[in-house]
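Visitor: 3D, please:
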Amino acid sequence: MAKRRVFAGTQLRNLRNARGHKQSEMAGLLGISVSYLSQLEHDDRPLTPALIELLSRDFPMDWQDVEEDATTRRFAALREAASDPLFPAPLSVDQLTRIAEQQPALADQFVALHAAYRRTGERLQIVDEALASENAGGSRLPWEEVRDWFHMEGNYVDRLDRAAEELAEKLTSKTVSPTAEAIERYLRDALAISLIYTAHSGLRQYDSGAGELQIDQSQPAESQRFQLAHQLVALALQDDISAIVEGAGLRNRSSQQLLFVGLANYAAGALLMPYNRFRQEARNLRHDIDRLRQVFGVSFEQACHRLSTLQRSGARGLPFFFCRVDMAGNITKRHSATRLQFARFGGACPLWIVHEAVAIPDRILVQLAETPDGVRYVSMAKGLVKPSGSYARAPRRYAVALGCEIEHARDFIYADGLDLASPQAATPIGASCRICPRSDCDQRAFPPSDRAIIVDPNLRDVVPYRIA
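Guide: Down below sits the predicted model:
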């Protein structure tokens, strides 16, 4: 079989220029000579599998956009599957290359089998946690069913995302995101909706019979704009949303209605932060949330949530996990495009920085954390307060967290200043005490559900038992 020959001189040169590197600096990063790099950039020589692996590892966000052949895509998928902590040691570049080139059917089946394994593990986790939480029937409430539907979809709905992006093009001219005025104009002129700004009417109330939309004017400006966007897409993209709900296979009417609301919220985010514009700006700013929210006029939470949805095939964003935690430690929003998976019942690990952030509003905290499988993550968390508009109503307090695996740290500004290489620098965390296997955690609230405990009346440690 002929060896694949990948010529990507223009992309390699563009990557070097985007990083501001001289040829000598780039050659040093790749471990090759300057003359060899020059030949690569002029397409006089093809990239070797070892160089492709190095570029994919060190420049994952930039190199994923290189137009690749089927073998190269197969190699990348195989490398990701084979790097699962399930395996004691990863395959070498040469081994992966030989499998991808000489046994393509086997490689495809291995990748598919690994994906099925991951999905099965996630479904089993739902059942395990339901049983551990005394939800013995394993039945899910409507909001849990909708939450899990989004998770299984990868938190990305292509049909709706593209439709919202097209709609955003109609509403923008000189701005990167539709303004509140542009959305109001479309609601009035195209959809014949009357707008009323008033206090204490609920965040948003729509009367379809009267064609009247009320918006609570006590909300922050970005929240008002989001509610306008929600109503716009709920009407303008109603057929698309309804078709997705119809095909979701949810059990009851409440679940279907909740999914409609969730999809309208998703589309509102996609309208205000159009996919390609938002993805490119996020990369330019190294995913600096405060700067992103200024560019697109959205809230901190909205920007974080949108980053977790950038999973379009061929144009993926950084693989993030995202969650929102309330003052009691309940996870009220969650999604992970990483190997980190959240507990679906109960609270999260108390060692995770997001819990500290809840008590310290408007301050960004960062953490290097390591899960029991040995994977390390950079976490950013910030406590937020949403005003109620009245002294008689308590404001809402919560925290949001966003993070990625350390291999993407160079593209995540919050990793700056962390010692990513030190074995002692990472905080050991788990998904939740019910499923965490760590036996030496002083913060454990209760033992794992699948392990027995050993109690010695003559020994008292921080945790009053040992795990068998």
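
Visitor: going forward, measure contacts and count neighbours with C-alpha atoms only.
Guide: OK.

Visitor: just give me the residue closest to the centre of the chain.
Guide: Ser308 (2.7 Å; CA atoms, centre = their mean).

Visitor: how much space separates that one from Gln109?
Guide: Distance of Ser308 to Gln109, computed by CA to CA, to the nearest Å: 28 Å.

Visitor: repeat for Gly417
Guide: Gly417 is 41 Å from Gln109, by CA to CA.

Visitor: which one of these two has more residues nearby?
Guide: Regarding Gly417 and Gln109, a neighbour count based on other CA atoms under 10 Å identifies Gln109 as having more, with 12 against 8.

Visitor: now show me the structure for the sequence below, then we'll compare the two:
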Amino acid sequence: MARIRIGSKIREHRKNLGITQAALAERCGISASYLNLIESDRRNIGGALLKRVADALELPIERFDGAAERRLLHELAEIAADPLLASPALAATSAADLVAQHAPWAHAIVKLHRACSERNEVVAALSDRYARDPFLGETVQEMSAHIASIRLAVDQLGRLAGPAPALREDVIADIADDSRRLAAVTQTLAGYLAKTPSAPRPLTPIEELEDFVVSHDNHFPQFERVAESLQSEIGLRSGHLESALVDHLEEVHRVQVRSSPLPGGAGASPRRRVSHFDRQTRVFELLELAPEASRRFELARLAAELGAGEAIAAEIAASPVLTSAASRQRAARALSSYTASALLLPYAEFLAAAQATRYDIDLLARRFNASFEQVCHRLVSLRRPGAAGVRFGYMRSDPAGHVTKRFPLPGLPLPRYGTGCPLWAVYRAFQTPGALLRQLVEMPGGERFLLLARAVEKERSAFGMPQHFMSIMLVCDARHAAALVYGEGIDLSAQARATPVGQTCRVCVRSDCAYRQADPVVGAPTTALAGSSMS
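Guide: Model prediction:
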């Protein structure tokens, strides 16, 4: 991945403030010539010096850490990996130049690619449906036959010469009959298409939600405060969480909480469903056999949704990232879930426990009576300035390799438009469900990370439903692994052996990988693709 151009950002902010290069250099304790090299991106900058520069410009250091630029570069790299753009080859350095000098154009390219991906998904779904749906194919053929018959009759009518009333009436009757049949078939087809989905949901709302969360570094101080206020109001106490939440919903919001074998009623879809809230009747149904942690979280989420609805709406309305009704709806649910997590896992108490247990996920899950996934989510959000935990990345995948949730780390981009490296622990975890895998990996650029992954089974709402597994992966920089209990017994030195991995095959530069599934954009691999055979 190309290096982030921090110097140009420093120069831009300095000029906007009307500060000369010499004045800024004096404030930072360096020479003007050295600052010139930094601003022209001929010298790297970081650590204490970057902090002094940020302080001198009276800006938070996060404005210069390159997180937003790295994210944009990662997306451009994935776009460059698209087979459609395989020729001519796109250089990584040109992407860095584009981001540094023309960021709006870079964002425009990403937006266009997202739209293109969405259209391709829709076209593929429609094409597949037409090819595989027997009713649709037969109906279209029947419509074509009626249209051909009508055209033939019209041609015959036009060739009739002289008065032939009886024959003309017969032809007109045939046209009328075929027209009625065509109208009936068309109406049947329209009703069929209206009842069944013709295409998957667009990608854009999910993309916008992710951009929204990442732009806040997955930390929302205002909803941490809302959670603290709710906790005080509800009077939550360990061991009585569910009953306290039920009482709060009934007394404050006039919501009646019931246990149900299948939330939503007997006619509800047999899909996995833990809860259902009917806003008209004010009845909240919970799956009676759901795990206790899931039941409490659903109760807390509804309490947050009803108690902090105005604050959630205001945050969403103020975001320029959320441009569609679908993305705003997803964001509302995400913020209510965030508040529920902060309510059940209070920031200061949870951070202290995480540090005391050295981020032992299972111990934290037992202490707070939470699920593995809930604890992992909360660990990623511990980004309070002055009281932050270890910075984690997060990824969730289904057995087919679809990434259903992601939160990348600097130096470890997570895939957006496809599956990740097949060597990652998040995929290996499906081989041993329930077991926690740890893996020390090294990216092509030399960055090292500790991966923690576990495949967990999601609750089934009805008999006969198949097992539903999801793999959850936490990631941290290997430099912080010693602070984790999972770093014990692993050689974390720079000379230690680590699994060589990449982001995805299409953007990975490792030419000797035996697990490669696709040719790289940067050139052909020296080894055969995994899974290939010779006849």
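
Visitor: give the contact list for the alignment partner in structure 2 of the residue nearest to the centre of structure 1.
Guide: The alignment partner of Ser308 of structure 1 in structure 2, by TM-score structural alignment, is Val380. Shown in contact with Val380 of structure 2 (CA atoms under 8 Å, 6 or more residues apart in numbering): 218, 391-394.

Visitor: apply 6 Å and report the result again.
Guide: For Val380 of structure 2, the contacting residues are Phe392, by CA atoms under 6 Å, 6 or more residues apart in numbering.

Visitor: try Val257 of structure 2
Guide: By CA under 6 Å, 6+ apart, the neighbours of Val257 of structure 2 are 284-285.

Visitor: where does the equivalent of it over in structure 1 sit, in terms of helix or strand?
Guide: Mapped onto structure 1 by TM-score structural alignment, Val257 of structure 2 lines up with Leu195. Counting by DSSP states H and E, the element that carries Leu195 of structure 1 is strand 194-198.

Visitor: for that strand, the distance to its chain's centre please.
Guide: Distance of strand 194-198 of structure 1 from the chain centroid (CA atoms, centre = their mean, to the nearest Å) equals 34 Å.

Visitor: that strand against structure 2, how far on average?
Guide: After superposition onto structure 2, the mean distance of strand 194-198 of structure 1 to its aligned counterpart is 0.7 Å, using mean CA distance after the TM-score superposition for structure 1.

Visitor: buried sites along stretch 405-414 of structure 2?
Guide: Residues of stretch 405-414 of structure 2 classed as buried by neighbour count (16 or more other CA atoms under 10 Å): 406-414.

Visitor: which one of those is nearest to Ala483 of structure 2?
Guide: Ala483 of structure 2 lies nearest to Leu409 out of the buried residues of stretch 405-414 of structure 2, by CA to CA, at 17.4 Å.

Visitor: what about the closest residue to that closest one other than its chain neighbours, neighbour count?
Guide: Spatial nearest neighbour of Leu409 of structure 2, chain neighbours left out: Gly393 (5.2 Å); criterion: CA to CA, 6 or more residues apart in numbering. Under the neighbour criterion other CA under 10 Å, Gly393 of structure 2 is assigned a count of 24.
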